[in-house]
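Enquirer: predicted coordinates and the sequence they were generated for:
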Amino acid sequence: MTSTFSRIVRKFGFALALASCHQVPAHSTSLCEAHEKPVFSCELKNSKIVSICTAPDGAPSYIEYRFGKPAKIEMTHRVIRPDQAFQRADFIYGNNAVDTIWFRNGEHLYDVTMPARGAPAVEVWKNRKILAHIECKDGWKNVEGVTDLKSPLIIDHGEVDVSNRDKLWYEKQ
């Protein structure tokens, strides 16, 4: 009886240890591939994911915005040249600051907004009007990435008064 019991315990313990070492999350909060560096990624309240991913060290440089689900990415925007770079600024408000990474795609402006207070979100703008604002599910809890990553494909404007946002967003650089 004792040997049967110890054999069951050993098998159960081994299976439990194996399962804990190889657990796969129910869903990923990133559309970045395993070899890429996430700049920003989160699952949104609409169950889709927004990710900004960069090339791994030593690889040809790129940065790419991805939106959708792992099985169906709905939109990508890849930059490989500095003249097409994403832009970043820390917009200062009266009682808040919002780190923002943005890019233009035709008539649309896409920005990932990361406030010091409040939930990060993705926004889509057209003709200076907001078309969509979708916050990250659970606020900052499921955000991944290195948002201040230095890259020749991200123009960093530093701290900027929010009154200058439109100038940065809509005037040619």
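Expert: Received it, and whenever you're ready, just let me know what you need.

Enquirer: from here on, just use CA atoms for contacts and neighbour counts.
Expert: OK.

Enquirer: so what touches the helix ranked longest in the chain?
Expert: Assignment by DSSP state H gives helix 2-21 as the longest helix of the chain. With C-alpha atoms under 8 Å, 6 or more residues apart in numbering as the test, helix 2-21 has no contacts from any other residue.

Enquirer: one more structure, for comparison:
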Amino acid sequence: MGYVEFGLRVFLAGVFAVAAGGKRGTAGRQEFVAATGRLLPSRFAGTARPVATVVRWLEWAIVLLLVVGGAGAVAGFALVLLSSIGFGLAIVAALRRGEAAPCRCFGASSAPLSRVHVARNVLLALAALAGAWLAPGGVAAIPVAPGLGVAGVLVALVAGAVAAALMVRLDEVVDLFGAASTPGAPPR
């Protein structure tokens, strides 16, 4: 079970590191602040900048906690769960208001908000639940062998990194397969 928990930590830390890193620089921060303002209810639109700042720091905190492991990983999994639920609900509310501007979750993007973004947050929340369940000292408190083998760690590391890359590029993956399966869609 230690390998799965480690792979989930790599996966989620990778996703949140790319998300936090995509908001670097003046242009990245400004685009994310604007996107945050579109996600917030209109009565909170004036709080977009501080909310965006908190989100960026939260993403970096998640990465740090997941990298540290142990009790920090359990806290990191909990923050991923809470933030994914919050982001998902904000996206659902924005979609209900008819908002279709690009999501700036991972920096510059032309993909408009959609159910794909909600699904991504559901998958992140499920991964966080599984990680919290499997983490030493976590919900299940399953004893884990103290030493993980090098081969198992490498497999978990690669699997987590590949899953993170796919999650970060989910818009493009869905677009690629969606266009390929749509009759009459222009070739790419």
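Expert: Cool, got the structure. The shown structure was predicted, so the numbers you read here are calculated from the model rather than taken from an experiment.

Enquirer: quantify their similarity with the TM-score.
Expert: Once superposed, chain against chain, the TM-score is 0.25 (TM-score structural alignment, normalised by the length of the first structure); 71 aligned residues with a C-alpha RMSD of 5.1 Å.

Enquirer: state the distance from the residue nearest to Asn121 of the second structure when sequence neighbours are not counted to Val55 of the second structure.
Expert: Among residues not flanking Asn121 of the second structure along the chain, Ser84 sits closest, at 5.0 Å (C-alpha to C-alpha, 6 or more residues apart in numbering). Look at Ser84 of the second structure and Val55 of the second structure: by C-alpha to C-alpha, to the nearest Å, they are 11 Å apart.

Enquirer: quick check: Gly88 of the second structure touching Asn121?
Expert: Yes: the pair Gly88 of the second structure / Asn121 is scored as a contact, 5.5 Å apart, by C-alpha atoms under 8 Å.

Enquirer: of the two, which one has the most company?
Expert: Neighbour totals were compared for Gly88 of the second structure and Asn121, and Asn121 leads with 23 against 20 (other C-alpha atoms under 10 Å).

Enquirer: does that one count as helix, strand or coil?
Expert: Taken by DSSP: H, G, I helix; E, B strand; the rest coil, the conformation at Asn121 of the second structure corresponds to helix.

Enquirer: that one contacts Phe87, doesn't it?
Expert: Yes: if you go by C-alpha under 8 Å, Asn121 of the second structure and Phe87 touch, sitting 7.0 Å apart.

Enquirer: what packs against the top helix by length along the second structure?
Expert: Taking DSSP H as the criterion, the second structure has its longest helix at helix 71-96. Applying 3 or more C-alpha pairs under 8 Å, 6 or more residues apart in numbering; DSSP states H and E, we find helix 71-96 of the second structure packed against helix 25-39, helix 48-68, helix 115-134.

Enquirer: give me the contact list for the last one.
Expert: Right, the one you point to is helix 115-134 of the second structure. 1-2, 4-5, 8-9, 12, 73-74, 77-78, 80-82, 84-85, 87-89, 91-92, 138-142, 167, 170-171, 174.

Enquirer: just the angle for that helix relative to helix 48-68, thanks.
Expert: On the basis of axes from the mean of the first three to the mean of the last three C-alpha atoms, to 10 degrees, helix 115-134 of the second structure is oriented at 40 degrees to helix 48-68.
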